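Q: whatever this is, show me its structure:
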Amino acid sequence: MIAGGNILKPDVENAEYILYIGAYPGHSGKPMQTIARQAAIRSSSGTLKFDVVDPVLAGGAVSPIGGNTQWIPIKPTTDSAFVMGMLYWMIDNNKINADFLSFPNLNAAKKKGFNSWTNAAHLVITDSEHPNKRKLLRAEDIGLAVPPAPEPDPKAATTTTPPQYFVVIDKATGKPALHSDSNEADLLFKGEVTDSSGKSIQVETSFMILKESIFKQDIAAYSKICGVPEATIIDIAKEFSSHGTKAAADGMGNTASSTGFDASMAQYLLTLMIGSMNKKGGVITRRNAYKSVAPGPRYDLANYPNKPKTSGINISRAGVPYEKTPEFKMRKAKGENPYPAKMPWHPVGSGSDNQAIFSIVNGYPYQAKILMFWMSNPLMTTPAAAREEVLKELKKAERVPLIIAVDAFMGESTSIADYIIPDTTPYESWAHANSEGNCPGKVLTVRWPVVEPMTGKISDNRYACFENYCIDVAKKIGIPGFGDQAIPGADKKLYPLNTPEDFFLRGIANVAYDGEPVPNISEDEIKLQDLETATKSWKNSLSTEEWPKALYVLARGGRFEDGAKAFVGDNHKYGFTGCFSLYVEKMAAALNSFTGKPFSGTLIYNEEAFADGTTLQQKYPQKEWPFQGVSYKAKFRSVSMLANTVLRDLNKTNSIEINPEDAASLKLKTGDKVKLISATGGEAVGILLVRQGVARGTVAVAFGYGHWEYGSRVQQAGDKKTGGEASIASGVLLSGISLVDPTVKGVFGFSEMSTGGPSRNGGAFRIEKA
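A: Below you'll find the predicted structure:
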């Protein structure tokens, strides 16, 4: 079961209405230009309407003069309150797809024309005396017979997990049944069921638990929390629920806050309520790609002989319940109260570079031996990581003995490395990239070197880069999966991995042969593009049969399925067919590692709060700290643009942006030099910009400014000096003064407790004239 999130994106080409919450078509998302073009063309033609709910008006495809787009300002970190107001109206006015929500399994959904299903009608144990309280009711809890487990396949590479059987109230019989046996279940059941011993168990459906959570406050209360007028919330709820399954919700940067899980769950629950999952014009899966770096039709690029198994605890403390750690068990054995943990553990998260940074600087849960940066700059991007106390600890050899960076630029994180390996830029390197949801069909784009790398030449057409560094080090220390006998082929032979093209060209061969193979490239096309000259040094990496098909893919920049073929009727062919959860048992069973209290299993409005449960307002009252911060993307500023003097001159610096009413109350005006001060220490000085496109109580700062490296300082290698362009360092870096959590010992960036998501938005700030 999934709780939602970023595996799903709107089908922009077919939707009638899209609600973007913390995301802008054309200003955020991947790929920005394609989404902008799709949204702009369809909205201007009148076939698509979309609204953007965000604290900052950032442009993109939103037009103040168009009748089909609208910007709605909202208080930062209150997205879940806004959506709960919408859901209140939709449920109260029966504007939800109750039929869809009552399908308790995929087969039942398919019979009615859907290819997704939910656990909305699954029963949850609410009985406080039951040993499985807060869990979904299973067949064994009440003695229901289940089908015999399938015989294990002795040839299978991995052990298959036995199916689980949950319980619903079958609508036809009014009695408990296996969720897999019912075609339609009671969505509104709340009451008792009887176990095999005759004992009653209090239960209710996932939908009822969600409804009760939403109805704890009314629309007026949610309006007050989020700053969006009650009438606007109702209007958007009406619009969203009036297009059948041709409506979608999307979010992005809004989930990077201490309430980020709530925001993510809220936007995906909206689409569940109307049944638009996997639907044409609804939300569809992204990253549907042809097989490349995978067990493919020609080569297995995911496995190799003697592949080692990994074990242990992730240093980011994410995805691991605190109760499973040695620390918890040791303290429990001593008879101590194990709460709070020394540092937060995030039980439902996944690997996180922002949390890894704070683990490293605190030496917890263990000391890092080697830290390696590649295609990342966490000191710049992680909120609070640019603080002096973080940088000071990272530079200590006893904290992390060895730092290696592989980078094409002297970035902030790279600058503290002991060793820097020069890396290539896009025109010099290989890559495979899949689609990001704006395209419904299978897509895999390929990139290949079109110019000679400017990095140092190692040997025969081999240049310094990340891939060659990994290959050479692995061969030197004997890591399996590299060298002359490395890549398994479909013909049971092993092929070499000694160069980047050994790997990437075999991935392209997989793409070419996935499903129905592509045709061979024609001789005319080879001559037209002079491919013989461009690729002659790589030709021997593939067989004579594979080469003309690989060239066919290379010449087109990838392989692209016709988007129209990605739908069967109005169902997405590549839809996620697992269970979508209104009630997330994994979350409900998880405990806050500081308070020991359980998280909510369903959508709930949470204020910004620190690890120990103290709310931000309790610690830093709004009267003293009236602003919340929002970091948004700048149009003319990214890593690749810093060396472009024309683009740099278009936007030489950013500003500290606030609403005109806030500026008036502070007696400030555009152009004033001001200080932005963080409640937990740290300040930044910048130029004030007063504009209507910022919500009240919000301070907006465009990301990408405030560098202290990337060519802003002079660097010297041997006798050669480079850099020293001071303008690159102009502007304000909001994440440099983002909040730390004062309830955690050591240095710890303010974060969301269940997943470890960084608090890039929100916090507590004030502004003073400098």
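Q: going forward, measure contacts between C-alpha atoms and count neighbours the same way
A: OK.
Q: gap between residue 679 and residue 673?
A: 20 Å (C-alpha to C-alpha, to the nearest Å).
Q: those two: who's more crowded?
A: Using other C-alpha atoms under 10 Å, the more surrounded residue of residue 679 and residue 673 is residue 679, with 21 against 17.
Q: and the more buried one, what does it touch?
A: Applying C-alpha atoms under 8 Å, 6 or more residues apart in numbering, we find residue 679 in contact with 620, 625, 739, 764-766.
Q: list the buried residues of stretch 466-473.
A: 466-469, 471 (16 or more other C-alpha atoms under 10 Å).
Q: of those residues, which belong to helices?
A: With DSSP state H as the criterion, helices contain 466-469, 471 from among the buried residues of stretch 466-473.
Q: what strand or helix carries residue 527?
A: helix 523-529 (DSSP states H and E).
Q: what comes into contact with that helix?
A: Contacts of helix 523-529 (C-alpha under 8 Å, 6+ apart): 532, 555.
Q: and the next element down the chain from it?
A: helix 531-535.
Q: that following helix: which residues count as buried?
A: For helix 531-535, using 16+ other C-alpha under 10 Å, no residue counts as buried.
Q: run the chain-centre distance for it.
A: 38 Å (C-alpha atoms, centre = their mean, to the nearest Å).
Q: from the contact counts, what lies against that helix?
A: Applying 3 or more C-alpha pairs under 8 Å, 6 or more residues apart in numbering; DSSP states H and E, we find helix 531-535 packed against no helix or strand.
Q: do a quick rundown of the helices in the stretch 1-150 of the chain.
A: 32-44, 79-92, 98-101, 106-111, 139-142 (DSSP state H, counting those that start in this stretch).
Q: another sequence for comparison is provided below:
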Amino acid sequence: MQDKRRGFLRNAALGGGLTAFAASFSTTAGRMLDHVRGKDAPHSKLHGNSLAPEFSVDPASGKLSVNPQQQVSYTMCMGCTTFCGVRVRIDKADGKVLRVAGNPYSPMSADPALPYQTPIRASFVALSRFQEKGLAGRSTACGRGNAVIEQMDSPFRVLAPMKRVGPRGGGRWQPIAFDQLVREISEGGDLFGEGPVQGLRALRELSTPIDPQQPALGPRVNQVGLMASTDDGRMAFVDRFFKQSYGSLNLVNHGSYCGGAYRSGSGAMFGDMKKMPHAKADLENVEFCLFVGTAPGNAGNPFKRQGTLLAKARAGQRAFNYVVVDPVLSNADSLASGERSRWVPIKPGTDGALAMAMIRWIIEQQRYDENFLVQPNLKTAEAAGEAAWSNATHLVIVQPGHPRDGRYARGSDMGMVLPEEQRYQEQDPFVVFDVASQKPLAHNAASGPAELFFNAELALDGQPLHLKSAMTLLREEAERHTLAEYAQACGVPEAVIVGLARELTSHGKRAAVNAHGGMMAGSGFYNAYALVMLNTLIGNLNRKGGTLINGGTFKDAGPGPRYNLESFAGQVKPSGTPLGRNAAYEKSAEFQRNKAAGAAYPARAPWYPNAPALATEWLTGAMNGYPYGLKALILWSCNPLYGVPGLRTQIGRDLADPAKLPLIVAVDPFINETNAFADYLVPDSLLYESWGWAGAWGGVAVKMSTARWPVVEPKADKLADGQAIGMETLFLALAKTMQLPGFGPAGLNDADGKPCALERPEHWYLRGGANIAYQGKTAVPEASDDDIALSGLARIQPLLEATLKPEEWRKVAFMLARGGRYQSYGEMFGVRLPPPAPAHAVSGSPGGTGAGAAAGAAAVAGAASVPAVAAATGLHAATGARATATPAAATAATAHGTPAAAGAVPPPELPPYPADWSTHRYTKPMMVYNENLGVSRSSITGKRFAGTPAWREPAFADGTPLRAKYPEAEWPLQLISFKSALHNSYSIGARRLRGIKPDNPVALHPEDAARLGLRSGDAVYLETPGGRVKATVALRHGVQRGVVAVEHGFGHREMGARAHRLGKEMRPHDKAIAAGVNLNDIGLSDPTRKGHNVYVDPVSGTAVRQGLPARIVRA
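A: Model (predicted):
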């Protein structure tokens, strides 16, 4: 890149330093080899200890010869949460996994992926030297994916059910028969000699309220909770058991203490803060990418795919450059990147200041994409050549004291006559100010651009109503601070900020901004919202080289073309208030009481109406009894005490007290920091022993579902019928014992309503596979005998034939043999798909693509006008008459999959999209102003949240700034966490990884170290207001001044670090697993709150681990 194009980053490069002293990787080569390879002499002087090849291919003829002693199977890796498709090599003699590589069919592991119809035999040849196919079709796994396979044979695995002996958390267990385990969990009793404990059967009260004075809390069954980690392809089964059958509302995963702040901020822009959609940069075609608070290849799923595409882009000939903005320099930017990349250091937790500065400059310099932003609906956007649209022109009521202040003006506000039940619903359109007519107009009746920066009063029934466009509100929010003030806040020079903004807006739509875990700060939600808004300002969504949502999944657990896995007789619809308080405080009985007493605010603790389920607030809330306590807790493969900053300090003692939480059941392959407090431990399948159907992350823009199937026999104890004990067998047994609906000999129905059994795991997953196989215009082909033999499916063929119908099992085998189902890689762009079915239309989103939105548009555009109203308001008004279905609408419904009438003419083929439009487009508006956010209030202060992106200084729940409580004079440093290139929260047991990276010295800038009189290798105490840990210092120029950086994945107390007694036997342990420090052990609580709590973002409720006040003292 030319010097003039790099000038905007020169100061940052000099100030931060592009060269980092990698103290944490300073182990000698000899020691590394000892740990990784072992000290024994290699088997061969020529090829060392390498394994015999799984197959060979003649380079001249392409003939395949398989190794009869090994098996190769395609399935899914769980070495991290990216869920890559992999090929697993297995020793047939002992069933041991030998090595893992990439699945060439999977877009997660190959670029481009192999055509889906390719036979398994040809897929092996495609990886070989024959015609140099292996160079173009390379498919790999990462180092961690290979290293963690030893966990399957770990001496620390839980392989049989265990029951605690003595105090909770004491590390003493006794074996328990599975039937007895199920009976005790279900029926309860005096299980531990500590008094009676209610079992799950007694706690399943579906009609008795938790508190008759607060019926909104829901029934007592909600006092049973289930905490999970992530959807590894099995969550639909858990959801069916726990919510739909058992009936509890409280099922939560780990998102709120992982990357939830980014996802919530993104959800605000995408208009869905519960499902939290997000988009990723199209790294194959982007010209400039700005990564903030994420290190591509290290963090921000999908790790491996992003790293691969980034490496290809760096090495390619096309125009491509990127910048990583982060407090710590990662391997995403290195000397190997050359002039393609730069690192810009930033103060932790201040990314929103950077983003809002860029937004201000872009607006002032008019470098936004006006053609994109002025389109008031999807139809006009498409006509203008845009693949997406926004609500930038929609008008918001900004009139203090008005009952709808902060809400979007609707047609009915401006005089449109609608039935009362339709006001402010889907049929009630938003309002824009039409450029052509210079009048207000229903947004979905507009046929051209609307005013982008509108700020004026319009008459309503003779009374003035002040309205501003969403874009005006964003501009005003950006203007709250000058560029100089923003630069001071984030520590990035003003010239660099301007340079970044100029570069981002110099590539049309082939530029992108991406963020992730670095948003987990005290103002993380708004930081993330501001960053993703930069993508909206350049209109890059759904465009090649811009940002893309994922392509979705082939749904296994829906109503299904073959089996109904969605609904069943006796199904429960959970109700009540979620334990994490991700609901509106204003709808609670507490609010009504406080309001009646004259002070509606504050609530006892924060509520989060704009958040999904929150694990961060679960356990503290339960211990506080707010909004209610838990009577039983199931932990499934999760570890919140390790992962939530400050949680162990807050509730560790309470978890050990059965009086505060009477029953804890854990399902996990290992004893971790949280389930060490369980009353019962149940083993679970691990890695390549499991079933499942998993989706892809936002970085994969084709539709796909990755298959998990037990390519090796599970190692856990077996039941009498041969089933391995695990999550599914436990829940199936509990369902049978408690006679829950949706399970048993007639637990499922096929598409014709015929009952089917749900008594074994494969009954669920194979029938879900049949649903996947038959989706779309045509079902997948049938697997050949050769496919079955080469993929190892012959071992489970009896299960396939016994579970599925004769016409189904080979189709499911076709998918399992290939490790899933994948849309053609070439269909990522330019393919027009049928619009979403009307049943999936989103309420409250007029102008979307759903049928309700279409009806709303018809009501505006086609109904008779009301002249008097039109004259008074200038709005093109309409009556409230309901629109009737038209033949065209019926045709559209047929295209959606709704059965057409007999003899109906099939819909015509739709023309393709433009070649640079994403096939799987997001067609709802990008929210420049989010109404739900803008009218919601802090349950503590009563103040409204900003409805647009904003820069907010990190603060506590009552608005007290973090630094006002913990001033820099006392806490001069800021503590951050960053993703490891090798480890994650559960990989520490892999000896090969520890051989390369045995611990995590905390990283400190040399200037800070000199001020403190420290050198690399010095022992120190790392302190925050939340606690103190002993650590080792490593000096790094690649760390922002004033920052202490802690690599995640170390500092374990369990996972094999501590010895446990099982019966009379002491289980092994390894002190090396305890090496290093865990930042979360010294996370903060919120000093402005009462009772147990952890410090969370005030909007999203997500954990804060970035930018914690800290200091270092010599040990």
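Q: quantify their similarity with the TM-score.
A: The TM-score (TM-score structural alignment, normalised by the length of structure 1) is 0.95; 756 aligned residues with a C-alpha RMSD of 1.8 Å.
Q: still on that earlier bit, tabulate the buried residues of stretch 466-473 of structure 1 in a markdown table, adding columns for distance to residue 687 of structure 1.
A: Formatted as a markdown table, the buried residues of stretch 466-473 of structure 1 follow (distance: C-alpha to C-alpha, whole Å):
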| residue | distance to residue 687 of structure 1 |
| --- | --- |
| 466 | 39 |
| 467 | 43 |
| 468 | 45 |
| 469 | 43 |
| 471 | 48 |
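Q: among those residues, find me the one that's closest to residue 443 of structure 1.
A: residue 467 (23.7 Å; C-alpha to C-alpha).
Q: quick one: what's aligned to the closest one in structure 2?
A: Superposed on structure 2 with TM-score structural alignment, residue 467 of structure 1 falls opposite residue 728.
Q: which one in structure 2 is aligned with residue 111 of structure 1?
A: In structure 2, residue 111 of structure 1 lands on residue 383 (TM-score structural alignment).
Q: just give me the match in structure 2 for residue 759 of structure 1.
A: Match for residue 759 of structure 1 (TM-score structural alignment): residue 1104.
Q: double-check that residue 664 of structure 1 belongs to a strand.
A: No. Counting by DSSP: H, G, I helix; E, B strand; the rest coil, one finds residue 664 of structure 1 to be helix, located in no strand.
Q: what's the burial count for it?
A: Other residues close to residue 664 of structure 1 by other C-alpha under 10 Å number 11.
Q: relative to residue 75 of structure 1, how far out is it?
A: Counting by C-alpha to C-alpha - residue 664 of structure 1 and residue 75 of structure 1 are separated by 19 Å.
Q: which strand or helix spans the counterpart of residue 488 of structure 1 in structure 2?
A: Counting by TM-score structural alignment, residue 488 of structure 1 corresponds to residue 749 in structure 2. In this structure, residue 749 of structure 2 sits in strand 744-750 according to DSSP H and E.
Q: list the buried ones in that strand?
A: 744, 747-750.
Q: next secondary structure element downstream of it?
A: Counting by DSSP H and E, what follows strand 744-750 of structure 2 is strand 755-758.
Q: and the helix or strand just after that following strand, which stretch of structure 1?
A: Where DSSP H and E defines the elements, the next helix or strand beyond strand 755-758 of structure 2 is helix 761-773. Matched against structure 1 by TM-score structural alignment, helix 761-773 of structure 2 falls on residues 500-512.
Q: once you drop chain neighbours, what's closest to residue 1044 of structure 2?
A: residue 975 (4.8 Å; C-alpha to C-alpha, 6 or more residues apart in numbering).
Q: which SS class is the equivalent of the one you found over in structure 1?
A: Under the alignment (TM-score structural alignment), residue 975 of structure 2 pairs with residue 629 of structure 1. Using three-state DSSP, the secondary structure recorded for residue 629 of structure 1 is strand.
Q: what about residue 629 of structure 1, neighbour count?
A: 28.
Q: next: the one 4 residues further on.
A: The burial count assigned to residue 633 of structure 1 is 15, neighbours taken as other C-alpha under 10 Å.
Q: ok, now residue 375 of structure 1?
A: Neighbour tally, residue 375 of structure 1, other C-alpha under 10 Å: 11.
Q: with residue 610 of structure 2 instead?
A: 21.
Q: that one in helix, strand or coil?
A: Per three-state DSSP, residue 610 of structure 2 ends up coil.
Q: same question for residue 123 of structure 2.
A: helix.
Q: which ones are touching residue 85 of structure 1?
A: Here residue 85 of structure 1 is in contact with 214, 218-219, 222-223, 233-234 (criterion: C-alpha under 8 Å, 6+ apart).
Q: closest one of the residues you listed to residue 655 of structure 1?
A: residue 223 (29.3 Å).
Q: residue in structure 2 paired with the closest one?
A: Residue 223 of structure 1 maps onto residue 487 in structure 2, by TM-score structural alignment.
Q: do the same with residue 139 of structure 1
A: Residue 139 of structure 1 maps onto residue 411 in structure 2, by TM-score structural alignment.
Q: repeat for residue 728 of structure 1
A: By TM-score structural alignment, residue 728 of structure 1 lines up with residue 1073 in structure 2.
Q: just list the residues touching that match, thanks.
A: 988-989, 1050-1057.
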